[in-house]
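Student: Sequence below, structure please.
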Amino acid sequence: MMYDLIATSTFGIESITAKELKALGYEDLKIENGKVSFEGDEMDIAIANVHLRTADRVLIKMAEFEARSFEELFQGTKKVDWSKIIPVDGVMHVVGKSVKSTLHSVPDCQSIVKKAIVNSMSESYGIEQFSESGPVYKIEVAILKDVVTLTIDTTGPGLHKRGYRELAGIAPLKETLAASMLLISRWKDEFELIDPFCGSGTILIEAAMIAQNIAPGVNRSFVSESWPSMSGNVFNIVKEGARKSQKQKDLKIIGYDIDYRTLKVAMENAEKAGVDKYIQFQKRDFMEFSTSRKYGFIVSNPPYGERIGEKKILDELYKHMGRVKKKLDTWDFNILTSFEPFEKTFGIKSTKNRKLYNGKIKCYYYQYFDNDKIKNFGNTLIQELIG
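Tutor: Got it, this is the predicted structure:
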């Protein structure tokens, strides 16, 4: 069966998610704020969930229509043939959101949609009561400017849940955002990669997984695996194919942090991800940073200074970072921070910057492209993804 599918993503990442989908062979993509739409069957649902590094979820779009009254919402929802996906014992869990719409009461909208789905299912199955004791179907009613979009989530826990990071630091960077930072950067695995503020190791682990072509969802489960509408063992087939395509490259990936306990967490996370042998973790203060390599990349999410009284410390840190960049004038730097005067403090105008959100914190990703040697290397997966 073919479906209208949606890969959701964080604001600012949509184009990267779209390039991932193109690299997986999908065409006719529609990019909107926070989502990329495409078509696919059960196999494509599995492929997208297992392979996408930057998406948050993969949804099935069931319907889209205008509604300015509860009756219009009810009738629009009831028209959908929910039984083609949801079995007679399916758990129908409805969530919702409403933005700039006449129907602004989300709890009321959720209740109306659930009632309409049950009504539709009753007509399909010829019964009035449903046990809801089987597989889970999370249905979302999203209303934007009076346009209703009804979806079913195929993912379950968000795609950033790779399974390797049970432990994290104080301000953990989502795995999906870390992967996005790497794919936006020009890093190629022939070059050394350093994160001098590595925390729980997320950027470095994601880099190793990208370089070794380890699919981010290969070692986790998805809610739609239990659905009877998913033909055979489609997820197992996709995961097995992903495992066979993994690589074993020599890599130079290094992480520094000033706190040994944090480094220990990073080491444990890398081991769980199966990439610990590719990453070197060192207890080191960035103020003492040095390297003898002429070419390399820094990709990092340094401290933001959200607490009062930290601005002076950050001023000195970012000034020192700028001095390091001037010495490493053939290295690419890629820095994600919410520190407003970053460029002024750093002392160098970035080649590019883009607005990204780390959770609810508005950040900018400052990129300094100075590694001209990268032009002499052939294309790799990362270059294909960033076009």
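Student: switch to C-alpha atoms for all contacts and neighbour counts from now on
Tutor: Noted.
Student: measure stretch 373-381 end to end?
Tutor: 18 Å (Cα to Cα, to the nearest Å).
Student: scratch that, stretch 162-179
Tutor: 12 Å.
Student: The closest residue to residue 33 other than its chain neighbours in helix, strand or coil?
Tutor: Sequence neighbours aside, residue 11 is the residue nearest to residue 33 in space, at 6.4 Å (criterion: Cα to Cα, 6 or more residues apart in numbering). Following DSSP: H, G, I helix; E, B strand; the rest coil, residue 11 is assigned to coil.
Student: Near residue 11, how many other residues are there?
Tutor: The tally of other residues near residue 11 (other Cα atoms under 10 Å) stands at 15.
Student: Next, find the distance separating it from residue 232.
Tutor: Taking Cα to Cα, one finds residue 11 at 35 Å from residue 232.
Student: my guess is residue 116 contacts residue 78, does it?
Tutor: Yes - counting by Cα atoms under 8 Å, residue 78 is a contact partner of residue 116 at 4.9 Å.
Student: could you show me where the helices are in this protein, in order?
Tutor: For the chain, helices defined by DSSP state H occupy the ranges 14-23, 42-51, 70-78, 106-125, 175-184, 202-211, 234-244, 260-273, 311-327, 342-346, 381-386.
Student: what does the third one rub up against?
Tutor: By Cα atoms under 8 Å, 6 or more residues apart in numbering, the surrounding residues in contact with helix 70-78 are 63, 65-67, 103, 109, 112-113, 115-117, 119-120, 148, 150.
Student: Who are the contact partners of residue 245?
Tutor: Neighbours of residue 245 in contact, by Cα under 8 Å, 6+ apart: 213-214.
Student: Next, count neighbours for the spatially closest residue to residue 250 that is not a sequence neighbour.
Tutor: Counting by Cα to Cα, 6+ apart, residue 250 lies nearest to residue 278, which is 7.3 Å off, once chain neighbours are set aside. Per other Cα under 10 Å, the neighbour tally for residue 278 reads 20.
Student: compare with the first, here's sequence two:
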Amino acid sequence: MSTYTLIATAAMGLEALVANEVKALGYECRTENGKVIFKGDETAIARCNLWLRTADRLKIVVGEFQAKTFDELFEKTKSLPWEQYLSANAEFPVQGKSVKSTLFSVSDCQAIVKKAIVERLRKQYKIETWLSETGPLYKIEVALLKDKATLTIDASGAGLHKRGYRVGQGGAPLKETLAAALVQLTNWHPDRPFVDPFCGSGTIPIEAALIGQNIAPGFNREFISEEWEWMPKKVWDDARLEAEDLAKYDQVLDITGSDLDHRMIDIANQNAFEAGLGDLIDFKQMQVRDFTAKKEYGVIVANPPYGERLGDRPQVEAMYEEMGRAFAPFETWSIYILTSHEEFEDCYGKQATKKRKLFNGFIRTDYYQFWGKRPPRPEKK
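Tutor: As a prediction, this is how the structure comes out:
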């Protein structure tokens, strides 16, 4: 087994959650803007792809260096041990980005990195003609930030939010990674009721169920690094076996999702079935103002419409008022609501206990947290 420098990329505001997940898997890490950096072997690559709920993707760092000229970029890229990662027939497209750097032409940087890797591989594999690029796919990225170049290989492929269960979605679907983050930022435990009154295609309830039964979010999909020659099949088999062993399929859950649109309820049911959770989540058509609950100490997580378009605002604000009235009697319930509406608390009729800045795609939002009364402590015998 070799040791690699790995990066788990994260949406702004979720770095601490991703870091906690990496630590829970047993890897020491450090956090920077938009990423969590740590060391790990081939097993770590497989386990992190399978288990990271809130990260966007996993990358392997091949090298980092200062580069202010194209010659520097070429020579330093060429000096890296690409043959340790790429086979002689590897397919390796190069993507790029440049922020606050002297080398600002991304297309030129991509072309130079590609040429440098080609020269390195041709020399190492003693190939005099063109590389065939008919083998496994390695997606390479050159990222320049303040003249520092970081060269990485994507170990995930499709983003980690693509769990493989979403067969249908609504107009503005919530990313699965953000949905998992919203659940993790609550005080919910699997033995308490969980409700999403704006469930749409069911993403938040499905992610809650995966968390509740400790099911690895990547169990239902494949990853680009599974095709690499130096990633043994046994590593993946063992990682999946571990995930199966750690799943708590017998954990009883009380999870409900509701939505005004009956078509979304049908899609939510299909998605839950695809995730293998069809019997665990109760989806029903209902308006938020009709919310009621007989149980105590439950958790509500909601991603209601934001009223981004001015014409929608009066209707959305009236709905926020309805929410405030509907939830008010349930003093033992904790309520968490994500919205970009800056006057949400005024409409809702209550000040949040706490709020946290998050980004839903490119939309800046606040996650309003209204903590319910704590359950009484069990009496000592």
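Student: Just name the most buried of the helices of structure 1.
Tutor: Across those, averaging neighbours per residue (mean count of other Cα atoms under 10 Å) puts helix 202-211 on top, at a mean of 26.
Student: returning to that earlier point: mind giving me CSV with the helices of structure 1 and columns for distance to residue 136 of structure 1?
Tutor: Below are the helices of structure 1 laid out as CSV (distance: least, Cα to Cα, whole Å):
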stretch, distance to residue 136 of structure 1
helix 14-23, 26
helix 42-51, 16
helix 70-78, 19
helix 106-125, 14
helix 175-184, 24
helix 202-211, 30
helix 234-244, 17
helix 260-273, 28
helix 311-327, 46
helix 342-346, 46
helix 381-386, 33
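Student: Nearest to residue 250 of structure 1, out of those?
Tutor: helix 202-211 (9.4 Å; Cα to Cα).
Student: ok and the closest one relative to helix 175-184, angle-wise?
Tutor: Calculated by axes from the mean of the first three to the mean of the last three Cα atoms, to 10 degrees, helix 202-211 of structure 1 forms an angle of 60 degrees with helix 175-184.
Student: So which of the contacts of helix 70-78 of structure 1 is the closest to residue 168 of structure 1?
Tutor: residue 150 (33.9 Å).
Student: The closest one and residue 114 of structure 1: what is the separation?
Tutor: 11 Å.
Student: still on that earlier bit, let me see the contact set for the counterpart of the residue nearest to residue 250 of structure 1 in structure 2.
Tutor: Superposed on structure 2 with TM-score structural alignment, residue 278 of structure 1 falls opposite residue 280. Applying Cα under 8 Å, 6+ apart, we find residue 280 of structure 2 in contact with 209, 253-255.
Student: mapped onto structure 1, which of those hold?
Tutor: Of the contacts of residue 280 of structure 2, the ones still in contact in structure 1 (both residues aligned by TM-score structural alignment, their matches' Cα atoms under 8 Å) are 209, 253-255.
Student: For these, which entry has the maximal number of neighbours?
Tutor: residue 209 (26 neighbours).
Student: wait, isn't that one in contact with residue 255?
Tutor: Yes - counting by Cα under 8 Å, residue 209 of structure 2 does reach residue 255; the two are 7.4 Å apart.
Student: Can you check which residues contact both of these two?
Tutor: 280-281.
Student: So residue 54 of structure 2 versus residue 188 of structure 2, what's the distance?
Tutor: 17 Å.
Student: same question, residue 287 of structure 2
Tutor: Residue 287 of structure 2 is 23 Å from residue 188 of structure 2, by Cα to Cα.
Student: what residue of structure 1 takes the place of residue 269 of structure 2?
Tutor: Residue 269 of structure 2 maps onto residue 267 in structure 1, by TM-score structural alignment.
Student: Just give the nearest non-adjacent residue to that match, would you?
Tutor: Per Cα to Cα, 6+ apart, closest to residue 267 of structure 1 is residue 276, 6.7 Å.
Student: what do you get for residue 32 of structure 2?
Tutor: Residue 32 of structure 2's closest residue in space is residue 15 (Cα to Cα, 6+ apart), at 7.7 Å.
Student: on that earlier part again, I'd like to know which of the contacts of residue 280 of structure 2 are part of strands.
Tutor: residue 255 (DSSP state E).
Student: which of the contacts of residue 280 of structure 2 sit farthest apart?
Tutor: 209 and 254 (9.0 Å).
Student: on that earlier part again, let me have the contacts of residue 280 of structure 2 in CSV, extended by distance to residue 274 of structure 2.
Tutor: What follows is those, written out as CSV (distance: Cα to Cα, whole Å):
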residue, distance to residue 274 of structure 2
209, 13
253, 18
254, 19
255, 17
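Student: which of the contacts of residue 280 of structure 2 lies closest to residue 159 of structure 2?
Tutor: Nearest member of the contacts of residue 280 of structure 2 to residue 159 of structure 2, counting by Cα to Cα, is residue 209, at 20.6 Å.
Student: Residue 248 of structure 2 versus the closest one, what's the distance?
Tutor: Distance from residue 209 of structure 2 to residue 248 of structure 2, by Cα to Cα: 11 Å.
Student: mind checking the longest strand of structure 2?
Tutor: From DSSP E, the single longest strand across structure 2 is strand 57-66.
Student: The residue nearest to residue 267 of structure 1 reaches residue 270, doesn't it?
Tutor: Yes - here residue 276 of structure 1 reaches residue 270: they are 4.6 Å apart, a contact under Cα under 8 Å.
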